[in-house]
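Chemist: Sequence unavailable; structure follows:
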């Protein structure tokens, strides 16, 4: 049985695919730049690389899973949970990396290095 996709779902999928296609190579470039440049090897850039790795995982894994959840057929509870858990874990890792960067920046402003 064919599953039709509404105009809203088509727009959603298009935007998600565009975000994934831009975020994955962009974050890989960030990781590569930090790896190649010795001047970028401090604690702040360690957090930035952590965020970039989390965002590569979000772009490569979470976005396709989110599309499957959105347009996929109705499933049993445990199979839905099996798909939803990685989405939540990887998204949360990206958010926690952002939090670490924010705390690092706050501490750098509040307690400057002499």
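Modeler: Great, that's in hand. Everything quoted here is computed from the prediction, not taken from an experiment. Numbers count the residues shown, from 1 in each chain.
Chemist: For the rest of this, base every contact and every neighbour count on C-alpha atoms.
Modeler: OK.
Chemist: tell me, which helix in the chain spans the most residues?
Modeler: The longest helix of the chain (DSSP state H) is helix 77-110.
Chemist: and the comparison structure, right after this:
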């Protein structure tokens, strides 16, 4: 029973992550004033998180419940996709942090 609750919570998080990050992309796409370097990095992070929410989390849920059963190659593919999307999200977050650090550093020097 606990596994079903965990799966439902993960699905809700995946859905909200996908929809919320899609709205970030739409907002930057629609509003011309939001098209800044920082926001481009945030859009990159949002796209990576859309991949996490729509592909990586469902792959993680499937591997948690034991699918694919007796198929090593498909299991490795799903776990590789999971790692790829989560790492791309982490690297996008790192890029945002470095860009913000440099912006603050440059603004204090000048």
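Modeler: That came in fine, so what should we check first? Quantities reported herein were computed from a predicted structural model and do not represent experimental measurements.
Chemist: Quick check: TM-score for this pair?
Modeler: The pair, once superposed, lands on a TM-score of 0.90 when counted by TM-score structural alignment, normalised by the length of the second structure; 108 aligned residues with a CA RMSD of 1.4 Å.
Chemist: related to what we said a few turns ago, what's the longest helix of the first structure aligned against in the second structure?
Modeler: The alignment of helix 77-110 of the first structure onto the second structure (TM-score structural alignment) covers residues 72-105.
Chemist: Where does stretch 25-34 of the first structure end up in the second structure?
Modeler: So stretch 25-34 of the first structure sits over residues 19-28 in the second structure, by TM-score structural alignment.
Chemist: By how much does the matching stretch deviate from the first structure on average?
Modeler: Here stretch 19-28 of the second structure, set against the first structure after superposition, deviates by a mean of 0.5 Å using mean CA distance after the TM-score superposition for the first structure.
Chemist: try stretch 77-90 of the second structure
Modeler: With mean CA distance after the TM-score superposition for the first structure, stretch 77-90 of the second structure departs from the first structure by a mean of 0.6 Å once superposed.
Chemist: Can you tell me the element the residue minimising distance to the centre of the second structure falls in?
Modeler: Nearest to the mean C-alpha position of the second structure, by CA atoms, centre = their mean, lies residue 49 at 1.6 Å. Per DSSP states H and E: residue 49 of the second structure is located in helix 37-51.
Chemist: So which bit of the first structure is that helix matched to?
Modeler: Mapped onto the first structure using TM-score structural alignment, helix 37-51 of the second structure spans residues 43-57.
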